[in-house]
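Enquirer: have a look at this prediction, sequence included:
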Amino acid sequence: MTTSPHAPSPAAPVASAPGGTAVASQPLRLSIAEDPHGPVDGAWWPRSRDLVTEVADLVDHFPVEVGRLDRLLFSRPDWDDPEGVATPRRVRAARGTVKTGSFPSDDTHLVVAKLASGRRVRLVVVPPGTSESEARGVMTAAGGPDNHRTARELLGLDTDQRDDLGHQAWDDDGAGATP
């Protein structure tokens, strides 16, 4: 007996977006560098923290000229984790099923999309509640030819100053971090 490479195994939870596919009323908010060479290849600004719906939308609307998504690794803190619901190991979309998994270290703020060609695309996940101007700035920077910043740096999460021992550095009046 042969099985399709995308057939779910009995042990792997499979989830589908509502109605079996993502319904995008608006274009996918995605930027991908033409010639990536930094720590990230672009950025994705999902509309919600619902992993299944957003991954299905990403799969269905990922630019065909870039490739077809086969697998997706995600950072757990970027997504809601409903109680009692197992994190899906596969998500069904109109274009097919994509395997999903999470990073061992959770604070990356990335999705890594493995394409059918074998190429990996590292995308900063811009939080859905981010203002349009901030999100567009992150997306432009992440997909830009001169980007050498990490996801955390692009999102402004590496801003606290620490001394060599890992303690918060304070200015002379104790009011905050030193620049």
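Expert: Arrived safely. Residues are numbered from 1 along each chain as shown.

Enquirer: contacts, neighbours, all on C-alpha from now
Expert: Will do.

Enquirer: which residues of this protein fall in helices?
Expert: With DSSP state H, the ranges of helices along the chain come out as 51-61, 132-142, 151-154.

Enquirer: redo these as TSV? Include mean neighbour count and distance to Gly38.
Expert: Shown next, in TSV, are the helices of the chain (neighbours: other CA atoms under 10 Å; distance: least, CA to CA, whole Å):
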stretch	mean neighbour count	distance to Gly38
helix 51-61	23	22
helix 132-142	19	9
helix 151-154	18	11
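
Enquirer: structure B:
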Amino acid sequence: MAALAQPALRLQPKHTNRPYGGGWWPSRADLATQLGDLVGRWPEDRPSIVSYAFLHDDWDQSEAAVPARHLTRTLILILSDRSSCRLLMIPGHARSDVAEQLLSEASDPHSTWRRMDFASTERPGVAQ
């Protein structure tokens, strides 16, 4: 399998937001550039993005133990049909194998992962 390239956007076929509607692995830290690229990559057959919000970084106190550089974020997109799509946002510096695993689970409507399974790019037993 070829290495995953940045930036990467992967969505569920029919988003369920369970636990995410997909994942986004941007290549830059600049939020304005990231969001412009995301809008440009958004599939034409989906309702367009009209607004966005991030979940507050400390909304779940159990994430306090995750080092900031490994912390993922949740981006909530408000779409033109008034629905929403929760995207897992993976830090740009994450390793490609970890990003692939997170993107695969975030875009799988049958994922059995819980929110905390997505909270960090650190993986038990994997050297960072």
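Expert: Happy to help now that I have it. Please read these numbers as outputs of a predicted model, since none were measured by experiment.

Enquirer: TM value for the aligned chains?
Expert: Here the TM-score for the pair of chains, by TM-score structural alignment, normalised by the length of structure 2, is 0.70; 106 aligned residues with a CA RMSD of 2.7 Å.

Enquirer: of all the helices of structure 1, which one is nearest Arg71 of structure 1?
Expert: Arg71 of structure 1 lies closest, by CA to CA, to one member of the helices of structure 1: helix 51-61, at 9.7 Å.

Enquirer: so which of the helices of structure 1 gets nearest Val91 of structure 1?
Expert: helix 51-61 (6.2 Å).

Enquirer: in structure 2, which residue range corresponds to the closest one?
Expert: Aligned by TM-score structural alignment, helix 51-61 of structure 1 corresponds to residues 31-41 of structure 2.

Enquirer: mean per-residue distance, that stretch versus structure 1.
Expert: Mean deviation of stretch 31-41 of structure 2 relative to structure 1 after superposition (mean CA distance after the TM-score superposition for structure 1): 0.9 Å.

Enquirer: circling back to that earlier point, minimum distance to Asp70 of structure 1: which of the helices of structure 1 has it?
Expert: Evaluated with CA to CA, the helices of structure 1 place helix 51-61 nearest to Asp70 of structure 1, the distance being 8.7 Å.

Enquirer: what is the neighbour count of the closest residue to Gln6 of structure 2 other than its chain neighbours?
Expert: Leaving aside its chain neighbours, Gln6 of structure 2 sits nearest to Ser27 (5.5 Å; criterion: CA to CA, 6 or more residues apart in numbering). Ser27 of structure 2 has 18 neighbouring residues, counting by other CA atoms under 10 Å.

Enquirer: ditto for Gly22 of structure 2
Expert: Other residues lying near Gly22 of structure 2 total 27 when counted by other CA under 10 Å.
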